[in-house]
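1. Whatever this is, show me its structure:
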Amino acid sequence: MAELSNARVLMIATDGFEESELMKPRQALIDAGVKVTLASLKPDPIQGEKGGEKGATITPDMTVEDVDTEDYDALVLPGGVGNPDKLRMDETTVDLVQEFFDDGKTVAAICHAPWLLVEADVLDGKRATGWPSVRTDMENAGADVVDEEVVVDGNLITSRNPDDIPAFIDAIKAALVKETADA
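-> Predicted coordinates:
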């Protein structure tokens, strides 16, 4: 996919990210030629989880404090329980989610990551999905919540769980093709 060689994606994660939901989309996007940057709350390596057990670690490229949304075409938010729960308490991260959304850029969230969308108050009137335990929060934030592997509503992409990763990746790639073609 040569058309993705100019695409730039920001991923935001911290300790407690679901390993497959960060690593698989990240690698698929890199393999497609996308420049992927990982930001976190601190510059130290972050610890993933895999099936509730400790998983791989990865070192962020930068902190959320150093992010300029103008440098990116899209934002990808992996799940895990602890990851979005910590991130939604960080004002800078929540502001970044709002800024990407307000700028009309693609925002993709999987599993528990829609908690960040709830916190950023960007779900009202949107069709979306997520992990079953976050769906009530999403509905309370005004989303039309459905149970589908991937939901695309304008610039918003959501998925339910690790089994949905292939569809999640395909939706992100399709959005990036459109995003970079419009640029």
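2. C-alpha from now on. contacts and neighbour counts both.
-> Will do.
3. Could I get the buried residue list for the strand or helix carrying Val177?
-> Following DSSP states H and E, one finds Val177 within helix 165-182. Using 16 or more other Cα atoms under 10 Å as the test for burial, helix 165-182 gives 165, 168-169, 171-173, 175-177, 179.
4. Gly82 reaches Gly16, doesn't it?
-> Yes. Counting by Cα atoms under 8 Å, Gly82 touches Gly16, with 4.6 Å between them.
5. Comparing those two, which shows the higher neighbour count?
-> Taking neighbours as other Cα atoms under 10 Å, Gly82 and Gly16 compare with Gly16 leading, 24 against 18.
6. OK, contacts around that one?
-> Neighbouring residues of Gly16 by Cα atoms under 8 Å, 6 or more residues apart in numbering: 46-49, 80-83.
7. same deal with Lys50?
-> Going by Cα under 8 Å, 6+ apart, Lys50 touches 18-20.
8. Find the nearest non-adjacent residue to the most centrally placed residue in the chain, please.
-> Closest to where the C-alpha atoms of the chain average out (Cα atoms, centre = their mean) is Leu77, at 1.8 Å. Setting aside the residues directly before and after it, Leu77 is nearest to Ala109 in space (Cα to Cα, 6 or more residues apart in numbering), at 4.7 Å.
9. Now show me the structure for the sequence below, then we'll compare the two:
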Amino acid sequence: MTQQVEGKRVAILATHGFEESELAVPKAKLQQQGIVVHVVSPEAKGIKAWAGNDWGDTYDVDVALDDVSEHDYHALVLPGGLFNPDALRQDEKALSFVNAFFQAHKPVAAICHAPWILINAGVVEGRRLTSYPSVEQDLRNAGADWVDEQVVVDNGLVTSRKPDDLDIFCHKLVEEIHEGRHEKQHA
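-> Have a look, this model is predicted:
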């Protein structure tokens, strides 16, 4: 599969307080496949990770959110954590960026609390997905079909519950990138 995804471009949208493993692991696994990965953020410089119970490392921002569009990428990854998705779900530019991937039928992957962003972007109604358990009711209230599974794939939308699910999350994400656009991926 490496040859079919090599050279594709993926954006990881994050800000301060993202769960460190949920950015670092997908980034590394995608790069191992020959995929170009950019950390995109409303912040112009570095963003600080949350690692377990305390602040983690600072990660470089490759491209400011103001300087990109979904046209620049083949797929989007949304890491979780508590602070990161809570901040991004209140950022209109971030929500427009996320929504544009759905409008263009491109793969989107969200893990842990990141589906909060999807709720505010207006893209979960009628979709089957999973998340961290505390987000279940929010997703149900937004019209999603929530299930408790390691990974759920619904027409280009990949979701997982927590860092323990990262291996299968990344595997399914690469599959969806390989498949390309999904006409049933919608906002």
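10. circling back to that earlier point, could you find the two of the buried residues of helix 165-182 of structure 1 that are most distant from each other?
-> The largest separation in the buried residues of helix 165-182 of structure 1, counting by Cα to Cα, is between Ile165 and Glu179 at 20.5 Å.
11. could you say what helices and strands the helix or strand where the residue nearest to Leu77 of structure 1 lies packs with?
-> For Ala109 of structure 1, the host element (DSSP H and E) is strand 106-110. Applying 3 or more Cα pairs under 8 Å, 6 or more residues apart in numbering; DSSP states H and E, we find strand 106-110 of structure 1 packed against strand 74-77, helix 91-102, strand 156-159, helix 165-182.
12. Which other helices and strands does the following helix or strand past that strand contact?
-> Scanning forward in sequence from strand 106-110 of structure 1 by DSSP H and E, the next helix or strand is helix 114-119. Under the contact criterion of 3+ Cα pairs under 8 Å, 6+ apart, helix 114-119 of structure 1 touches helix 82-87, helix 91-102, helix 135-140.
13. Relative to Met1 of structure 1, which of these is closest?
-> Proximity to Met1 of structure 1 (Cα to Cα) singles out helix 91-102 among those, at 24.0 Å.
14. can you tell me what part of structure 2 the closest one aligns to?
-> Per the alignment by TM-score structural alignment, helix 91-102 of structure 1 matches residues 92-103 in structure 2.
15. Quick check: that stretch compared with structure 1, mean distance?
-> Stretch 92-103 of structure 2, aligned to structure 1 and superposed, deviates on average by 0.6 Å (mean Cα distance after the TM-score superposition for structure 1).
16. Residues touching that stretch, excluding its own?
-> Contacts of stretch 92-103 of structure 2 (Cα under 8 Å, 6+ apart): 13, 42, 65-66, 69-70, 75-76, 88-89, 107-108, 117-118, 120-123, 185-187.
17. Just the buried positions in that stretch, please.
-> Neighbour-count burial for stretch 92-103 of structure 2 [16+ other Cα under 10 Å]: 94-95, 97-102.
18. go on, stretch 118-136 of structure 1?
-> Buried residues in stretch 118-136 of structure 1 (16+ other Cα under 10 Å): 118-123, 126-131, 134-135.
19. which outside residues touch stretch 124-140 of structure 1?
-> By Cα under 8 Å, 6+ apart, the surrounding residues in contact with stretch 124-140 of structure 1 are 110-115, 118, 123, 141-153, 156-161.
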